[in-house]
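Enquirer: Next comes the sequence, and after it the predicted model I'd like to discuss.
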Amino acid sequence: MEFRGTGIGQGVAVGPVVRMAERLPEPVDRPSHLDPAREEERARASLSVVAGELQRMGAQAGGAAQDVLEAQAMMAEDPTLVDDIVKRLADGKTAERAVFEAFASFRDMLAAMGGYMGERAADLDDVSQRVVAHLLKVPAPGVPNPGHPFVLVARDLAPADTALLDLGQVLGLVTIDGGPTSHTAILAREKSIVAVVGAADAATLADGDTVIVDAANDLVVQDPTPEQVAEARERIAERAARAAAPVTPGALADGTPVPLLANLGSADGAEEAARLGAEGVGLFRTEFLFLDANTAPSVTEQQAQYTRMLSAFPGRKVVVRVLDAGADKPLSFLNDAPEENPALGLRGIRALRHSEVILREQLTALAAADAATDADLWVMAPMIATVEETRYFTNLCRELGIKVAGVMVETPSAALIADHILKVADFASIGTNDLTQYTMAADRLLGTVANLQDAWHPAVLRLVAQVGEAGRVDGRPVGICGEAAADPLLAVVLVGLGATSLSMSPSALADVRASLARHTREDAERIARAALAAEGAAEAKQAAQEAAAASAPTPTGTPVP
């Protein structure tokens, strides 16, 4: 039997199923035998303990997991939630029940908001479970430890569980709920865990079932045949061999260079990215310096972090995106005013223009870091929609000493007028996540429309092709820095559409490098044309697979007939 979901990465795993333990039952709603002050003392103590545990787990995990777990720790001591708990205690409820009700109320509110906030509802459930477990003096639900390697099947995973998975034991991960942008998916991608998320029918899997988790094909196979297992193990071995092979620059089979760069959220991942073969940085997100702050960091503070990043890539390109606040990342000192639809509101370059001093300070810090290092610094603005915005940003960059100024192409408008934009900007970088969201009118952080959030859709590919052609005519580089670049076959298509570099999570570099090396530029353009001619995302992917099979070499180097 086969189950469909959304594959994370390109890996494959084979092993026995172990189901995640069920959640704690809902605390009984009964009057407390303690006075409210004593119950409040119990509740505050447990909230504090859980917040501390999450902070420690975050420090242990590092990277994106640390950001997620620190955000959860803040949830545990959120003043609004604590006030709600205290009010419920005053009505005579137990600490366990008051915590459960307060978190559930806040969770339902977030779920109703949808988008990024809706995805965070599951994070609140995890914090609630941990606090209730501490109050009841029972273990919090967590990842089982059967004593042998296994495929973990869960309704969904809490960030703390995903961040600390024992990769020596967990062969793969299957979730019944969740989408490609849930924290489970984000952390699985960062940790190179073979995962298929949102496989609703996987709820029928039982402990001990043998499964193949085929992330590359969005598939979970229950009770596979010996032939299927043998094929999966062969693919596992081939992928391991690719990862262990000497790192070479990204290139097509005919020698056409395609630099492979890393997407990074802080300077902490620079060393590992370089080890995995990143030829530079195609997207350095600077939000980590600003999130959870009440005021913008100083020029000196920013300069120190940027210098650290640039120093890790001497002589190589490092593309920095200026602060992309708004939508799912509101900042109190920039744009925290409520909006009906924040994804379409004051975000990206719009928010920075509204508070230009923050943009000026960031560009000043970047220029100073550039002067102090040997990296090749490029700086780009997010959420560009017009030529006028492009000119505003590039002029400000020139004024403040930035040598190479470009734009993110994330809106259909920017793609459609790329020929004009690239006469002003030095380069473009296509953010396929947002470009797909706006093209398909499907919130990229909302699981209910995840089926539309697919960069394979010909509508998205046509916009990419338009930007690629504008870059070719104007002699401007066009990079890809969205998740689409991490898909080995889609990477070939994107190059065929005119992309000159690809940036991705470092864990995807080996697979993409190997995929590019199997095809010439002529092949890539032919495969891209096949995808463009399709009527939908699934059809485009299938057409590309068939076109790629016609040109991929056999192990002896002879084309497949």
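Expert: Sure, I can see it.
Enquirer: Please make it C-alpha for all contacts and neighbour counts, starting now.
Expert: Noted.
Enquirer: count of residues packed around G498?
Expert: For G498, the count of nearby residues is 23 (other C-alpha atoms under 10 Å).
Enquirer: Check whether it really touches E469, as I assumed.
Expert: Yes - with contacts counted by C-alpha atoms under 8 Å, G498 reaches E469, the gap being 6.3 Å.
Enquirer: mind listing the strands for the stretch 351-500 of the chain?
Expert: Counting by DSSP state E, counting those that start in this stretch, the segments of the stretch 351-500 of the chain that form strands are 376-381, 405-409, 428-430, 478-480.
Enquirer: List just the one of these that sits closest to R518.
Expert: strand 478-480 (19.8 Å; C-alpha to C-alpha).
Enquirer: In terms of secondary structure, what does the closest one contact?
Expert: If contacts are counted by 3 or more C-alpha pairs under 8 Å, 6 or more residues apart in numbering; DSSP states H and E, strand 478-480 sits against strand 428-430, helix 458-474, strand 501-504.
Enquirer: so which of the strands of the stretch 351-500 of the chain gets nearest A251?
Expert: Per C-alpha to C-alpha, nearest to A251 of the strands of the stretch 351-500 of the chain: strand 478-480, 14.4 Å.
Enquirer: here comes the other one, which I'd like you to weigh against the first:
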Amino acid sequence: MPDRLTGIGVSPGLAGGPVYRMPDPVTLPAAAPVSDVAAERKRATAALTLVADDLTRRAEAADGAAGDVLRAQAMMAADPMLSSDVAARVEAGTDAPHAIDEVFEGHRAAFAAAGGVLAERVADLDDLRARAVAACLGVPPPGVPDPGEPFVLAAVDLSPADTAGLDPARVLALVTEQGGPTSHTAILARAAGIPAVVRCAGVTGVADGTRITVDGGNGAVEVDVTAEAVASAREAEVTRRAALSTVTGPGRTACGHRVALLANIGAAGDATGDAEGVGLFRTELMFLDRATAPSFDEQVSGYGEVFAAWPDMPVVVRTLDAGADKPLPFLTQPGEPNPALGVRGLRTARRAPQLLTDQLHAVAAAAHTASARVKVMAPMVSTVAEAVEFAEAARAAGVTEVGVMVEVPAAALQAARLLEVVDFLSIGTNDLSQYTFAADRMAGELADLLDPWQPALLELIAMCARAGTAAGKPVGVCGEAAADPRLAPVLVGLGVTSLSMSAAALAPVRAALAGHTLARCRELAEAALHGAPPP
């Protein structure tokens, strides 16, 4: 075993301690004959229901990104089509656990073949299958080990359910062999403030109990280190966090250039640290797990709670971002050849225009009685014509500040023209990376293409920022790139005016900006555009 392993650092921080591996999933026993089809079908349905209910409870207890991910998983487990497929296999003579396994394997193959956002859900399906099979067999579901001491968790990959429930006081760091910078593991680790490294080959070969140190910033994992090395890493992390706490107030560079630091949220109660407002309010959470769309009054009430939590501060509302990995039974249609390139985001208004109209009017009604400065933006805008139509609808509903998200290269290439018809742009770097490089976010072998330091991605961001400067209009970043304290100065140097992220990322990003003048940020941006590696 080498003394040093290397991966991709996706959540900054230093940690050290004994490493323990995730246990293997439950093994299926030999197939058994089915003598009572009705009872076996009931057994299978009960297992799926148990998993969906458990994930729903976890989602209700979680904040922010963790809650979002768990709700999506619960919705997948509760999908009537899934239950129907399992029942059909039972009726054909397959016992419940094998029926569940076979159906999930079929869905897994379909998702993987579809590519794009659906392929990102393969790990979720694997986790759901393992949980449902365990429930069917009456054994404990797969889960995080409990060695009785704080430890570093190693795994081939981690499911959203496992990652979302991690206790930072118990799990010191995460190291996985698969995943990428925008995988659920990375996103949830950053949200929880847990140092994490992905794409670290060989980490699951390290024996349980071996002392290791982890640097979530540069991806270095030192193996079989001394107790002194572990203590040194922990002391360095305490020092790092203490230094972060000394930088307070609004986001600004060392020379005083202002950069708004905003929060990504999904509900009024999400943790937000000391954000200066909301840069991304994901409204689709109100629409998930429902057979019909929420009523106008329900929407007004839900949006009003969020606006009330941010008095006198900006709140950027993203309209319904359904489709692909967020299917809705009353809106999206199954069987799209490639859902990631299909009817998702704003494109769903082609199918159900009244849904968007009602949402815009509900947002405007809720904003009317709130002091928050409410803005609205549309996801997955690709053309100026789409932006014009959305802006007209939003303003007709009573929303005064209207923007669009830049998530596809076509929008970045038309940034100047888009800003002729809207008031701001918000760059979603997760999808912009995926579509720019034609690289699935869950394709670990392509993780280097999804690195937000890729010059082509930075050039698209720079193009948007230059258009914003010329038009005198703001251009923000709300993708995971905004949460990287090393990249934040580069984004500011490119001309980005705001950064929106999870609560845990605010302090590191604030400190990083405070350590650089605007002139230095511009120098770093120029170097990054020419392929310079991260500092």
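Expert: Alright, I've got the coordinates. Nothing here was measured: the structure is a model prediction, and the numbers come from that model.
Enquirer: ok, back up a step: let's have the strands of the stretch 351-500 of the first structure in TSV, adding mean neighbour count and distance to A278 of the first structure.
Expert: Shown next, in TSV, are those (neighbours: other C-alpha atoms under 10 Å; distance: least, C-alpha to C-alpha, whole Å):
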stretch	mean neighbour count	distance to A278 of the first structure
strand 376-381	24	14
strand 405-409	29	20
strand 428-430	29	17
strand 478-480	30	14
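Enquirer: Okay, helices next: where are they in the stretch 401-550 of the first structure?
Expert: Using DSSP state H, counting those that start in this stretch, the helices of the stretch 401-550 of the first structure run over residues 412-416, 418-421, 432-440, 458-474, 488-496, 509-516, 521-532, 537-549.
Enquirer: right, so the ones you listed: which one is the most enclosed?
Expert: Ranked by mean neighbour count under mean count of other C-alpha atoms under 10 Å, the helices of the stretch 401-550 of the first structure are led by helix 488-496, which reaches a mean of 25.
Enquirer: Which residue numbers in the second structure does that helix align to?
Expert: Using TM-score structural alignment, helix 488-496 of the first structure lines up with residues 485-493 of the second structure.
Enquirer: List the contacts of the matching stretch.
Expert: 259, 453, 461, 481-482, 499, 505, 508-513, 516, 518-526, 528, 534-535 (C-alpha atoms under 8 Å, 6 or more residues apart in numbering).
Enquirer: aligned partner of Q354 of the second structure in the first structure?
Expert: With TM-score structural alignment as the criterion, Q354 of the second structure lines up with V357 in the first structure.
Enquirer: Check which residues of the top helix by length along the second structure are buried.
Expert: Longest helix of the second structure, by residue count under DSSP state H: helix 37-61. Neighbour-count burial for helix 37-61 of the second structure, counted by 16 or more other C-alpha atoms under 10 Å, picks out 37, 40-41, 43-53, 55-56, 58-59.
Enquirer: and that helix, how far out from the chain's middle?
Expert: Taking C-alpha atoms, centre = their mean, to the nearest Å, one finds helix 37-61 of the second structure lying 25 Å from the centre of the chain it belongs to.
Enquirer: now do stretch 72-83 of the second structure
Expert: The answer for stretch 72-83 of the second structure is 20 Å, by C-alpha atoms, centre = their mean.
Enquirer: Ok, stretch 509-516 of the second structure next?
Expert: 23 Å.
Enquirer: The first structure: matching residues for that one?
Expert: Against the first structure, stretch 509-516 of the second structure falls on residues 512-519 (TM-score structural alignment).
Enquirer: contacting residues for the residue most central in space within the second structure?
Expert: Most central in the second structure under C-alpha atoms, centre = their mean is I187, positioned 5.0 Å from the mean C-alpha point. I187 of the second structure is in contact with A65, P181, E480, counting by C-alpha under 8 Å, 6+ apart.
Enquirer: ok, and the closest non-adjacent residue to the equivalent of the second one over in the first structure?
Expert: Taking TM-score structural alignment for the superposition, P181 of the second structure sits opposite P180 in the first structure. Counting by C-alpha to C-alpha, 6 or more residues apart in numbering, T6 is the residue found nearest to P180 of the first structure once chain neighbours are left out, at 6.5 Å.
Enquirer: Are we agreed that the match of P181 of the second structure is in a strand?
Expert: No - with DSSP: H, G, I helix; E, B strand; the rest coil as the criterion, P180 of the first structure is located in coil rather than a strand.
Enquirer: if I pick it, what's in contact with it?
Expert: Neighbouring residues of P180 of the first structure by C-alpha under 8 Å, 6+ apart: T6, G7, I8, I186, V197, G447, A450.
Enquirer: Helices - which of those residues land there?
Expert: Residues from the contacts of P180 of the first structure lying in helices, with DSSP H as the criterion: I186.
Enquirer: and which of the contacts of P180 of the first structure is nearest A351 of the first structure?
Expert: Among the contacts of P180 of the first structure, and counting by C-alpha to C-alpha, the member closest to A351 of the first structure is I186, at 25.7 Å.
Enquirer: returning to that earlier point: what's the counterpart of the residue nearest to P180 of the first structure in the second structure?
Expert: If you follow T6 of the first structure across to the second structure using TM-score structural alignment, you land on I8.
Enquirer: re earlier: which one of the strands of the stretch 351-500 of the first structure lies closest to V220 of the first structure?
Expert: Using C-alpha to C-alpha as the measure, strand 478-480 is the one of the strands of the stretch 351-500 of the first structure that comes nearest V220 of the first structure, at 29.2 Å.
Enquirer: how big's the offset between that closest one and the second structure?
Expert: Its aligned residues in the second structure lie a mean 1.2 Å from strand 478-480 of the first structure after superposition (mean C-alpha distance after the TM-score superposition for the first structure).
Enquirer: excluding its backbone neighbours, what's nearest L460 of the second structure?
Expert: Nearest non-adjacent residue to L460 of the second structure (C-alpha to C-alpha, 6+ apart): A412, at 5.9 Å.
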